[in-house]
Each structure stands twice: as structure tokens, then as C-alpha cells.
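**Student:** what would the 3D arrangement of this be:
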Amino acid sequence: MFRSLRTRNYRLFAAGQVVSNTGTWMQRVAQDWLVLELAHGSGGTALGITTGLQFLPLLLFGLWGGVVADRYPKRRVLMITQVAMGVLALMLGLLAITGAAQVWHVYVLAFGLGLATVVDNPTRQSFVVEMVGKRDLPNAIALNSATFNGARLLGPAVAGVLIAAIGTGPVFLVNAASFGAVLLGLYAMRESELNGAEPVKRAKGQLREGLRYVRGRRDLVMVLVLVGFVATFGMNFQMTTALVAREVFHTGASSFGLASSMLAVGALTGALLAARRATRPRLRLLLVAALMFGVLEVATGLMPVYWAFLVLLVPTGIALMTFTTAANATMQLGVAPEMRGRVMGLYMFVFLGTNPVGAPLVGWMAEQFGPRLSIVVGGLVAVLVTLAVGLLAAPRGAAAPVLDRLRRRDGTPAARPAGGPDGSGQARAEARSEARSEARAGAAPEG
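**Tutor:** A predicted model of the protein is given here:
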């Protein structure tokens, strides 16, 4: 289950992420609660705007973040982005502690955090394979998710207690300090043990080249469509649980933190299950996980009492993490190394950059019709888009075995997989090419 941790560089990376992600989740809870305190009667809309502004840079510039990830050494880029995010957390903490914070301050700093994330996300995602290699990539992705959601389990609970005891300001300062752990881990890595692709030289048309590459891969397009709709309308739990805790069940910050932690319990469980399996995912797994997530989200939004709402967040988190882990691995495996940054830039653009559209809409819906309806609608969208993608994918997958059986009956050789519109043949060719390259390189240590 933990085989990626045999690699020294990845151990350093994972250790830093444990600390930093805990601080990040603490800040997310504190930021939402600060906005609710400052916005008074329009909390739902303000939360939606804050979330939207934080992800707006991904919508505007997210694709260029992948170009940066392919063009420059990823370790150096990550050190710059981590410093930037730490400074932004420090500024918000000082504003909150001094009592000078206003809603527009949170808006501006959330947008600034989004700008840093534009480059950080695709760089960090594509850096994993440089640490562990392709063989252990699915395991490392799952462990990253486990680390993220372990922090998601601890961070909100600690933040809820701290907010109730001393306010939101110190929570932001703790998060600012937590970025130091990532910087230390990156600094201590052995660069000679990184399996980095040669940085792509600066040239015109690199962004268009990445888009054409993905457009020619039907399998990747299917994943992006599915992820885009589910992320836009179904994955707004950080905002909707705050509204449900405050406006439906009339609880305080500590209960909101508990709800976030229950979702994290499920997500952590789902990530560990994915790490144990850690095989190349198939579209069927994505469809089943997305469908289960949508159904469970609808059921969660309909729960009549708070304890039932909390309990159902656990299986919802399991389904969500199974889906996102499989989607991430599918996008990274089988793509050319020199294209991985741009592919992941597009993935993160779809995964997170659609929030400026979905978050304000969900926030407005929660304010006008109640938080329950916003959750239910998000689940229904996930169900419908999953069924639509399943119907589009089914004919191609279902017809192949029948055609092969007919060919065998009349003596015609079965068709060999080719690099058709779905790009599966291209993926296999790239995998064989990489395997031959690794064989020629000999038993080179990965760390």
C-alpha cells in the first residue's frame, strides 16, 4: 500500500504535504467562517464569490500553468509558489488579528492565492512521476490523496476549536508557517534521483499543441467532460456544509468543522483503498464512482437531522475520492512525458477552474432556495452527466467483442487495437517506448 514511500525524495515531499495540507484545511475553514462573520445577511453569496475568486485565475490562466510546468524545472517552480502562498496567508492573518479585515480583503487575497495555484497545481501533479516513476505513479497519487484527506480530517476539527477559542486570525498564521515544511522537503531532495523530463524549450504554439494532443485522445476527453460537470456542480461541499451547519441545523464553528472531518473520513478511506489497489484505472471505475457519488450527494442533501447528515458524508467521501484518484491517474498515465505538464494543466483547469462558474451559482441557489436544494441539484447533475458519458462510451466498448467473435467465425483475424480517435493505441505505443527506454537505461535507482 505504501510502496511509493520507498523513494527518499517522495518521502520528503509527502512529509511536507502532511504539515502544509493540515494548515491549508485549517485556513479554508477559518476563511469561510470569517466571510460569514463579515458578510452578515448575505453569507451564501459572499461564500460563493470568495470561492469563485479563488478559482477564477484557474479559469483565466490555468492552461498556461501547464506550459510553465513543462518549460521550467518543477522543483524550483514549486519552491516559488509555496513562498507566495505562505505570504498571502500571513497577510490575511495579520488583517484578521488587527480587526482590519473586510470582505473585499478576503476577496483580493483569495484571488491572489488562485494566481499562485495556477502554476502550483499542474507543476505539483506532474512532479510526482518524476519522484516515483510511472510504475508507482497510481500508488503515489492515491497516497497524495490520503495525505490531503488525512489533513482534511485533522485540519477542520482543529480549526473549529481554535476559532471558537481565539478567533480566525491565528489560524491563518499557522497555515503561513506550515509552508515551511514543504520548502524544507523540496530543498533536501536529491536532484540526481529525480526522473525529470527534459524541460521543453520556449516556442510559439505550445499551448495549442497541448490542446490538440488532448483533443486527439477520446479517452482523455471523456474524463475531462465527466470531471468538469461533477466538479462544477457537485464538489462544493466546503461551502454547502458551512451553510447547512449554520442555517439549516443552526450549529456553530465546531460543528461545521466536524462535518468537514466526516467527509474527510470517507475521502481518506477512499484514498487508502485506491492506494491498496493502485492499478491503472478504467473508464468503468470512473463511471461507477461518479454515479455513486451523485446518488449519495442527493441522499445527503435530503437528510432530516444533523447526525444522519454527518453519517452519510462518509460514504459520499469514499465515492468522491475513488472518482478523483482514478481520474487523475488516467490523465497522467499513457501521455508523453513532455506533454504531461500541459495535460495536467488542462485537467486542473477543468477540475478546479470551473469553480468560478459553479460556486457563485450554488451559493446563490443556497441563499434563494436553501442549502439542501443546492446539494441535491449538484448530485443530480453528477448522475445525469455520468449516464450521458456512459451512453457515449458504451457503443465503442460493447461492439468490439462482438465484432471479434464474428471475425473468428469466418476466419478473419481479430482486429488489433489501433491508435484511433480514443488514442488508446497511442497510449500503448508511448508506454512501450518508455519501457524500452527504461530497459536501455538499466537498473537506474529511483531514489
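
**Student:** contacts and neighbour counts: CA atoms only from here.
**Tutor:** Noted.

**Student:** skipping adjacent residues, who's closest to A264 in space?
**Tutor:** Leaving aside its chain neighbours, A264 sits nearest to L153 (4.9 Å; criterion: Cα to Cα, 6 or more residues apart in numbering).

**Student:** just checking, L186 touches R11?
**Tutor:** No: contact criterion Cα atoms under 8 Å: L186 and R11 do not qualify, at 10.5 Å.

**Student:** for those two, indicate the residue with more neighbours.
**Tutor:** More crowded of L186 and R11, by other Cα atoms under 10 Å: L186, with 20 against 17.

**Student:** run the chain-centre distance for stretch 235-246.
**Tutor:** 18 Å (Cα atoms, centre = their mean, to the nearest Å).

**Student:** any idea how far Q82 lies from A181?
**Tutor:** In this view, Q82 and A181 are 10 Å apart by Cα to Cα, to the nearest Å.

**Student:** quick revisit: elements contacting whichever strand or helix holds the residue nearest to A264?
**Tutor:** Using DSSP states H and E, the element containing L153 is helix 137-166. The helices and strands touching helix 137-166, judged by 3 or more Cα pairs under 8 Å, 6 or more residues apart in numbering; DSSP states H and E, are helix 8-39, helix 103-132, helix 169-188, helix 253-277, helix 306-332.

**Student:** structure for this one too, so we can compare:
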Amino acid sequence: MSLFHFFPALQVRNYRIFWVTQWIALIGFWLQLTAQQWLVYTMTDSAFLLGLLSACQFAPSLFFTLFTGLWIDRHNKRKILIGTQITYLVQAFLLGLLLYTGHETYGWILFFAFFLGTIDSFDMPARMAFMPELVGKDALHSAISLNSANFNLTRMIGPLLAAFLLSYLSYSTIFFLNALSLIPIIIAYSFMNVNSVIAPAENRHPLQEIREGLLEAKRNPIIYKNLLAAGIVSGLILNMGTYGPLFADRVLHAGVEGFGSILFAAGAGSMASGVLSAASKKHLSQSYIFHSAIACGLLLMAVSYISFQPLALLVFGILGFTVIIFMVNCNTAIQLASPKEYLGRIMGLYTFVFLGSAPFGSLLVSTIIEYLGTSAGLLVTGLLEILLIVLYTRPGQSEEE
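**Tutor:** Below is the predicted model of the structure:
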């Protein structure tokens, strides 16, 4: 029995090409992200400044994604994705050149983090809106799950590879390697033959059309509550780039290798979750999505005071597994509930809350840790996540599937 039988999305040739080339690009992404986070931590030794780095990377999603979602609805999504990959390549090359010439400063690194986030504000909603066109609705849950498995497999490999390579290579070389890793996916997008759904242009003010997308999300409780839950989990739980280096250094006393191990463990759990989800065409009910979000907060609270590294890594692995169960099913539920003509705008809104909550989450979590200490700060963060999920996203009887 072939592998394609277990994973419906892999039966689509274009998706197979996308999946392989995306794997290569994501390895480069994790090399750069890990090196950049550790570079800033070693430069500043500050939880707040490390959080500010994440805030700068995710802030553009707050500013731009509501507008980019409408723009995506009006244009060919495949061509947009070619453009974003080329721009990612330029960003990585310029950042590498900055370090190679010895002109790096904390301010310049913040600028390039903002530049990267600006590209994300176009790429992420376009890629999510492109998935139904690439695989169809029947294989959409499988595709989202495989994308997650891909992301988290590379999250396992990339940080460890970065920690190893940084013993032999400069930071600038790591960034140049990321630029090279984007070439295969640019070629893949260029040769894909996919019919893109383009909503007809209307003679109305863009703000009115954006407002219609917001109203569509608000009147549909599945979209509305999943968007809120995604923002809460993203802002408070997924900021491992903010609290991971601090936990590795101050609780585990394991340095950059410990940070890489945390990301590896979380990635392993996430990858396992993604692979299991990818074998199914169906997504979980709203009740399961709600309870998996609660479990994320409980697991962060559980790990907060664990200083024994193997046990901490085990809990981070379970956290990674649970987060992806939540995110895959949350994303799938939103996409299936969204009308085609609004999909770009809804995915822009999803990106807005998913990435846009990260700057506030990064600053909030880093500030809590700065005042309470790493362990107590993570305990409070996990408790806060649970309270917000319970208060704002509890599913009603009519939303159960």
C-alpha cells in the first residue's frame, strides 16, 4: 500500500512538489531564526529586548494583513507566492551581508525582523488561501496537517543544525544558507499549473470590502471563536522564541544547545501530531478544539518549574503535540466555514490575529518573566491563557459537529 493512500494531499502532484521544496525552505528559515534569536540574546542578555525582536517580526501582521487579505482575493495567489519567496531571499541575503561586513547592530536586526514580518503578512494568508486551490476541499485537512508536520519536522532539525553550524560558521553564513534554500520553492511555484480563484473587482471602497470580510467572520461563530482562540494560543503559548532561550539558560542551565533541544522536542511532538492528523480528511469538533487549547496552558504551567532537562523536554514534546492538534483543526474549521469569495480576507484576518497577537504576547510574556522570574512567569502565562480561552471561546451547543 502506497504512502499516498494514507495522506490524501500527497495524491496531488503539485502538492507533492510544494511539500518537498517547502521542507528545504523551512530548514533555512529555522537556521536563520535560531541564529538570529541567539545572536540577540548574546548581544543584549535581556528578556525584554529578545521579546522586542519577536514583536518587531510580528508587528506587520497587525498593520497590513487586513489589507493584504483583500488584495489576495483580487490577484493570482500563485504569482503572489512567487513574489514573496523572492523577497524572502533578498531579506536573508541582505541580513547576511550586514553581518558579513561587520555593520550589525541591535537596531538593524530589529529592522530586518520587521522586514521579514512584512513579507509574512502577504505570504501566510496567500499560502493558506492557495491550499484549497492546490488540493481541493476534500484533502484540505490532510494538506494543512502535512504542512504542520513539515514545519515541525524542520523545527526539530533546523535549530539543532543551527547550534551545530554556529560552532563552525559565522552568523552571516547561516543567513546566506537560508537565502539559497529558497531557490527550489521559487522554481516549484513558477512551474505549477493551478487555476487561481480570483474574486471580481467591485467599484467599492477597499475599507468597505474589508468591513464585509470582518462582518462575515463576526456573524459566523465557528470563524469568530476559532480566530479568538488562535490569537490567544499564538500570543501566549507559541512564543518559544521569547521564553525558550530564557528557560534553557536560567532554568535548565543548558545554553544554546538546551534551546535547540527545547525546539527539537516541541517539534518532534508537533510533527507526530501533524502526521497523525494528515491521515484523516476530517477535523475535530469545536469541543475538542476548545479543550486542546486549555491543555496547552496546563502544559506550560506544568513545565514552568521543571529543571530536570529530560523531563522538561518530554513535557515540551507533549505541548508541541497538543498545540498542533489545536492549530490544524482550528485552521481547517475556519477555512471550511469561509465562503470562497471571502477566503483571502478571512485568511488575512487569521494571520492578523495569529501573528498580530505575537508582538503583544512577546512583550507581555517577556515583561512577566522580567518581573516574576522565568519559572513563575511561565506559570502565570499558562494560567492567563486558560482564563482567556474559557472566558471568550467556549463553544455553544449549536457549534458542535
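
**Student:** which one in the first structure is aligned with D73 of the second structure?
**Tutor:** When the first structure is aligned by TM-score structural alignment, D73 of the second structure is paired with D70.

**Student:** ok, now how distant is its match from Q332 of the first structure?
**Tutor:** Distance from D70 of the first structure to Q332 of the first structure, counting by Cα to Cα: 14 Å.

**Student:** mind listing the shared neighbours of these two?
**Tutor:** R340 (Cα atoms under 8 Å, 6 or more residues apart in numbering).

**Student:** tell me which of these two has more neighbours.
**Tutor:** Using other Cα under 10 Å as the criterion, D70 of the first structure and Q332 rank with D70 on top: 28 against 24.

**Student:** with adjacent residues omitted, what lies nearest to I324 of the second structure?
**Tutor:** Spatial nearest neighbour of I324 of the second structure, chain neighbours left out: S270 (5.6 Å); criterion: Cα to Cα, 6+ apart.

**Student:** again with A157 of the first structure
**Tutor:** Counting by Cα to Cα, 6+ apart, A157 of the first structure lies nearest to G257, which is 4.8 Å off, once chain neighbours are set aside.

**Student:** can you find the partner of that neighbour in the second structure?
**Tutor:** By TM-score structural alignment, G257 of the first structure lines up with G260.

**Student:** my guess is A84 of the first structure contacts L115, does it?
**Tutor:** No: using Cα under 8 Å, A84 of the first structure is not in contact with L115; the gap is 9.5 Å.

**Student:** between the two, which is the more surrounded one?
**Tutor:** Between A84 of the first structure and L115, counted using other Cα under 10 Å, the more crowded position is L115 (24 against 18).

**Student:** to R440 of the first structure, which of the helices and strands packed on helix 137-166 of the first structure lies closest?
**Tutor:** Nearest to R440 of the first structure, of all these, is helix 103-132, at 18.1 Å by Cα to Cα.

**Student:** go through that closest one and flag the buried ones.
**Tutor:** 103, 106-132 (16 or more other Cα atoms under 10 Å).

**Student:** that older thread, so for the match of D73 of the second structure, what's the nearest residue that isn't a sequence neighbour?
**Tutor:** Here the residue nearest D70 of the first structure, using Cα to Cα, 6+ apart, is G341, at 5.0 Å.

**Student:** list the contacts for that neighbour?
**Tutor:** Contacts for G341 of the first structure (Cα under 8 Å, 6+ apart) come out as G66, V67, V68, A69, D70, P122, T123, S126.

**Student:** map it onto the second structure.
**Tutor:** Mapped onto the second structure by TM-score structural alignment, G341 of the first structure lines up with G344.

**Student:** can you check W364 of the first structure too?
**Tutor:** In the second structure, the residue paired with W364 of the first structure according to TM-score structural alignment is T367.

**Student:** can you tell me the closest non-neighbouring residue to that match?
**Tutor:** By the measure of Cα to Cα, 6+ apart, the closest residue to T367 of the second structure outside its immediate chain neighbours is F48, 6.3 Å from it.

**Student:** that neighbour matches what in the first structure?
**Tutor:** Here F48 of the second structure is matched to T45 in the first structure, going by TM-score structural alignment.

**Student:** same deal with F191 of the second structure?
**Tutor:** Match for F191 of the second structure (TM-score structural alignment): A188.

**Student:** check contacts around that match.
**Tutor:** L12.

**Student:** ok, it to F148 of the first structure distance?
**Tutor:** Using Cα to Cα, A188 of the first structure is found at 21 Å from F148 of the first structure.

**Student:** go on, L258 of the first structure?
**Tutor:** 17 Å.

**Student:** with L285 of the first structure instead?
**Tutor:** 22 Å.

**Student:** quick one, which of those two is more surrounded?
**Tutor:** With neighbours defined as other Cα under 10 Å, L285 of the first structure and F148 compare such that F148 has more, 24 against 14.

**Student:** excluding its backbone neighbours, what's nearest that one?
**Tutor:** Using Cα to Cα, 6+ apart, the closest residue to F148 of the first structure is N21 (5.9 Å).

**Student:** quick one: the helices in the stretch 301-401 of the second structure?
**Tutor:** 309-337, 343-372, 374-393 (DSSP state H, counting those that start in this stretch).

**Student:** most tightly packed of those?
**Tutor:** helix 343-372 (a mean of 25; mean count of other Cα atoms under 10 Å).

**Student:** and that one with helix 106-135, angle?
**Tutor:** If you take axes from the mean of the first three to the mean of the last three Cα atoms, to 10 degrees, helix 343-372 of the second structure sits at 140 degrees to helix 106-135.

**Student:** what about helix 343-372 of the second structure, how far off from the first structure?
**Tutor:** For helix 343-372 of the second structure, the mean distance to aligned residues of the first structure following superposition is 1.2 Å (mean Cα distance after the TM-score superposition for the first structure).

**Student:** same check, this time on stretch 290-302 of the second structure
**Tutor:** With mean Cα distance after the TM-score superposition for the first structure, stretch 290-302 of the second structure averages 1.1 Å from its match.

**Student:** so where is that stretch in the first structure?
**Tutor:** Mapping stretch 290-302 of the second structure onto the first structure (TM-score structural alignment) gives residues 287-299.

**Student:** same check on stretch 88-98 of the second structure?
**Tutor:** Alignment note (TM-score structural alignment): stretch 88-98 of the second structure is matched to residues 85-95 of the first structure.

**Student:** in stretch 40-49 of the second structure, what counts as buried?
**Tutor:** V40, Y41, A47, F48, L49.

**Student:** please apply the same query to stretch 267-279 of the second structure.
**Tutor:** Under 16+ other Cα under 10 Å, the buried positions of stretch 267-279 of the second structure are 267-279.
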